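In: got a predicted structure here, sequence first:
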Amino acid sequence: MIEVNFDGIVGPTHNYAGLSIGNRASAANAGGISRPRVAALQGVGKMRRLMTLGLRQGVFLPHVRPHVAWLRELGFDGGDSEVLAAAWSADRALVANAMSASAMWTANAGTVSPASDTADGLCHITPANLSTMPHRASEAEQTERQLRLAFADRRFFRVHRPVPAAFGDEGAANFMRLASPSGRCAIEMFVYGEGRAGGFPARQHRTASEAVARGHGLDPAHTPMVRQSDAAIAAGAFHNDVVAVANGHVLFAHEHAFADPAGLREAVHALMPDAVIIEVPADRVSLDTAIRTYLFNSQLVTMPDGDMALILPAEARENDHVWTWLTELVARETPIRRLEVVDVRESMRNGGGPACLRLRVQVDADALAAIDPRFLLDDVTCDRIEAVIAREWPESIAPDDLGDSRLWERCATARGALTAALGFGPGEI
């Protein structure tokens, strides 16, 4: 299979409103001055880096922001500028939610099961409802629209409706897939939380995970439901991908990622004896350090030569405990042989590293050819995207700027310029 990483382009409204409860980076930088242009260019730079490594890359576009339609549903009337001005006067937090650029975290866009795992032999995709947080709960409709455009060919893909909002689903950020090198066995693991830990809500409901697995036609015997540890949630691991990542036959996780790590190891090896589980011990890298550096929010990828590489944020390179352990890891006889460092500092400040920015889709050559090419990247398309960002994206956004009508207009114009540059018609996406 061919893996395509679909990254979210950081939108022009990227700001530090601190809306994500339980996300330590988001909370720590709340009220700061963001740099949307730099953030978006860093994101495109990461995509280019993966392409130079021989990996396939796609994109999803920023959502319509400010989200005036959402504010209208909350009772604000009039033209767009009147709605926004009235909302800003009544409750500034509502405008902050309507300006959120959090759709850039495409790991939360949905859950993807490749055709080799499903009963009908189609690639199944379920958009996440993201119902736990107000600033994200409004994303599902626009995300679903993009998924249905990109994966419209029903010979290869089936895009589902989101799970009902009563059951929180946060997509691939709480999902891991292992596949045997032989190709004869795969495990799709859904990671869920329960209740509240450390005052933070568990965002992924087990019922939602089970619903996605049923809808995708997965074999229950190869679809374990794994509980996230309360300690990880309380420490700020608001999604599982902050403390664990999987690729191929390798599971790379912190010692305290899961509620029952011994049971998970036993279950994985019973299903896939050749699975490799690499566990980072807490006495080498504390849970706090792992979350602060986003060590596990790295992308674990298979290179064209068959070796695996970790695509790490610069913060992991800058921490002595993390980097020492990683250099020891690549020196050992494990499938992870390379460390590649990328700078996505602006998105990290808002609570997401390299893995948060991407959604994996695994397809064969025929299915790849059926994906809408406007969502696939090459160097020319990257040039086009970067030119629009450099010309149209705001240089900075301070908290009080969110109430400025000139910013609203500029952000709407910027998104329109990007969609046009990529060949999308007015109102198509």
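Out: Looks like it came in fine.
In: okay, CA-based contacts and neighbour counts for the rest of this
Out: Noted.
In: what is the helix or strand hosting R406 packed up against?
Out: Assigned by DSSP states H and E, R406 belongs to helix 405-421. Where contact means 3 or more CA pairs under 8 Å, 6 or more residues apart in numbering; DSSP states H and E, helix 405-421 is packed against helix 379-392.
In: try this one side by side with the last:
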Amino acid sequence: MKAVEVNFDGLVGPTHNYSGLASGNLASARNREQVSNPRAAALQGLAKMKRLHDLGLSQGLLPPQPRPEPGLLRQLGFDGSDAEVLARAAHEAPWLLSACCSASAMWAANAATVSPAADTGDGRVHFTPANLVSQLHRSIEADMTGTILRAIFHHPEFFCVHSPLPATAALGDEGGANHSRLCTAYSNRGVALFVHGRSRQQPGPQRFPARQTLEASEAVARQHGLDPTRVIYAQQRPDAIDAGVFHNDVIAVANRTLLFCHESAFVDQLQVLDQLDHALNGELNLIQVNEHEISLQAAVQSYLFNSQLLTLSGGHTLLLAPQECRENEQVWHYLQTLLKARKGIDAVEVADLRQSMRNGGGPACLRLRVVLEPKALEACHQGVLFSDQLYAQLTDWVERHYRDRLAPSELADPALLDESRVALDELTRILGLGSLYPFQH
């Protein structure tokens, strides 16, 4: 039986806002303090899921994390009721309030690193939740991510969900956003490409932090029991990180044997590509974009490489790109030329994810890729697998519970906390996940 790749998209949470928390993320910084539309953000994300489902692809979702998170503020010395804690933080340390309200778990590519059963030592699907220690607002996601993954991938015969790596900068781990798997078919043994920005021996960028470490990638590969001969470690170009490539998925995307990347993606890029081609027995299909075709600046602005590469029925490859690619003349011209050349991408579609994009997250940021054999797919929690009925339920749920505007100055509103908890409590019933969140216990 053939394995399938399931995209588990992060469902955008009710506190989606533009606080500009992510260092090195140019879109996040550019839109700081703007008014967001959580309702539109969630509906845009659901529309993308629906499109993939309609294309015949397997699609799932990951529920939002509970936000605001007053527990973080209590750890940092604020006391009183939830409303008092939020109000004090708004007055004394608004950046901490923003951190505890961030809806950044919507970018599920950072949720975990995933290794399919075909690649692991024990023949199970392995997950390591990312510790995300480089950013405070993301570091508070790790434990809840593990809880969510264990609720969905709960059958020990098929799945193993590890604990996050120790929360230290020396083991900074950003999950699937810095990991690609290449393979001749999803059921076959793959080649794991782990990309890091720094290590104990390698210098990092000068302007922005390098979030992923080599040591973290090596630890995840060991945890998952991967064959060392089928693991490749590559370093991100420091100058690319300083140009706004805070994760590898901003400059490279892979699917099956196809790697679509910019020429500025990796240090010693020719060597990395040779290693990949050798590991794939000469079957690497490379589309490498040169600077004169698309500048690094245009790649970051349009999020071209944060597109999804999808294998459709019949073996055709679709590139699902953000709307911003169509609006960038240089990028759109390149894509039309690429389609005419028939180099491995057969069709291009664009998705309107403007609310997410304004915070620096495109189509690939929103999804966690999980390759599942048929029995493993049956063994995971079925309530999070996409269907027309679930789409209708979730669209109605968003329309009833989400605000259509949210400014960072409104995050201390105690009603927002109540609204969010009421919404998530109903969501767990829709998805059949039981008492998932701490506030439900």
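Out: Looks like it came in fine. What you see is a predicted model, and the numbers here were worked out from it, not measured in a lab.
In: what TM-score do we get after superposing?
Out: TM-score of the superposed chains, computed with TM-score structural alignment, normalised by the length of structure 1, equals 0.98; 429 aligned residues with a CA RMSD of 1.3 Å.
In: re the thing from before, what's the helix holding R406 of structure 1 aligned against in structure 2?
Out: Aligned using TM-score structural alignment, helix 405-421 of structure 1 spans residues 414-430 in structure 2.
In: quick one: the matching stretch to structure 1 mean distance?
Out: Following the fit onto structure 1, the mean deviation recorded for stretch 414-430 of structure 2 is 2.3 Å by mean CA distance after the TM-score superposition for structure 1.
In: in that stretch, what counts as buried?
Out: By neighbour count on 16 or more other CA atoms under 10 Å, the buried set for stretch 414-430 of structure 2 is 414, 416-417, 419-421, 423-425, 427-428, 430.
In: tell me where the stretch 1-150 of structure 1 has helices.
Out: Residue ranges of the helices in the stretch 1-150 of structure 1, as given by DSSP state H, counting those that start in this stretch, are 24-28, 36-52, 68-73, 80-90, 92-98, 134-137, 140-150.
In: now tabulate those in a markdown table and tack on distance to V191 of structure 1.
Out: As requested, the helices of the stretch 1-150 of structure 1 are arranged in a markdown table below (distance: least, CA to CA, whole Å):
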| stretch | distance to V191 of structure 1 |
| --- | --- |
| helix 24-28 | 20 |
| helix 36-52 | 27 |
| helix 68-73 | 30 |
| helix 80-90 | 37 |
| helix 92-98 | 27 |
| helix 134-137 | 19 |
| helix 140-150 | 20 |
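In: next, format those helices as a markdown table and append mean neighbour count and distance to E210 of structure 1.
Out: Output for the helices of the stretch 1-150 of structure 1, formatted as a markdown table (neighbours: other CA atoms under 10 Å; distance: least, CA to CA, whole Å):
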| stretch | mean neighbour count | distance to E210 of structure 1 |
| --- | --- | --- |
| helix 24-28 | 19 | 28 |
| helix 36-52 | 21 | 32 |
| helix 68-73 | 16 | 29 |
| helix 80-90 | 18 | 38 |
| helix 92-98 | 21 | 29 |
| helix 134-137 | 19 | 20 |
| helix 140-150 | 19 | 19 |
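In: A128 of structure 1: which of those is closest?
Out: helix 140-150 (6.3 Å; CA to CA).
In: wait, what's in contact with A331 of structure 1?
Out: By CA atoms under 8 Å, 6 or more residues apart in numbering, the contact set of A331 of structure 1 is R337.
In: please read the previous query as pertaining to L427 of structure 2.
Out: By CA under 8 Å, 6+ apart, the contact set of L427 of structure 2 is 63, 397.
In: for it, give its distance to P414 of structure 2.
Out: Going from L427 of structure 2 to P414 of structure 2 by CA to CA, to the nearest Å gives 20 Å.
In: what do you get for M357 of structure 2?
Out: Distance of M357 of structure 2 to P414 of structure 2, given as CA to CA: 27 Å.
In: against V38 of structure 1, how distant is N15 of structure 1?
Out: Distance, N15 of structure 1 to V38 of structure 1, using CA to CA: 12 Å.
In: can you give me how far the match of helix 405-421 of structure 1 is from the chain middle?
Out: Its chain's C-alpha centre and that of stretch 414-430 of structure 2 lie 23 Å apart, by CA atoms, centre = their mean, to the nearest Å.
In: what does stretch 132-150 of structure 2 give?
Out: Its chain's C-alpha centre and that of stretch 132-150 of structure 2 lie 12 Å apart, by CA atoms, centre = their mean.
In: try stretch 424-438 of structure 2
Out: Stretch 424-438 of structure 2 sits 22 Å away from the centroid of its parent chain (CA atoms, centre = their mean).
In: gap between the two ends of that stretch?
Out: End-to-end distance for stretch 424-438 of structure 2: 11 Å, by CA to CA.
In: again with stretch 21-41 of structure 1
Out: Note: stretch 21-41 of structure 1 ends 27 Å apart using CA to CA.
In: ok, residues contacting that stretch?
Out: Residues outside stretch 21-41 of structure 1 that contact it (CA under 8 Å, 6+ apart) are 9-20, 133, 200-201, 233-234, 236-238, 292, 344-351, 386, 389-390, 393-399.
In: apply 6 Å and report the result again.
Out: 10, 12, 14-18, 200, 236, 238, 346, 349-351, 393-399 (CA atoms under 6 Å, 6 or more residues apart in numbering).
In: got it, and stretch 90-106 of structure 1?
Out: Taking CA under 6 Å, 6+ apart as the rule, stretch 90-106 of structure 1 contacts 8-11, 13-14, 65-67, 88, 135, 356-359.
In: all helices of the stretch 301-441 of structure 2, in order?
Out: Secondary structure of the stretch 301-441 of structure 2 (DSSP H, counting those that start in this stretch): helices located at 323-327, 329-341, 354-357, 374-379, 388-401, 414-431.
In: dump those helices into JSON lines; add distance to N31 of structure 2 as well.
Out: As requested, these are exported to JSON lines (distance: least, CA to CA, whole Å):
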{"stretch": "helix 323-327", "distance to N31 of structure 2": "15"}
{"stretch": "helix 329-341", "distance to N31 of structure 2": "22"}
{"stretch": "helix 354-357", "distance to N31 of structure 2": "10"}
{"stretch": "helix 374-379", "distance to N31 of structure 2": "39"}
{"stretch": "helix 388-401", "distance to N31 of structure 2": "24"}
{"stretch": "helix 414-431", "distance to N31 of structure 2": "21"}
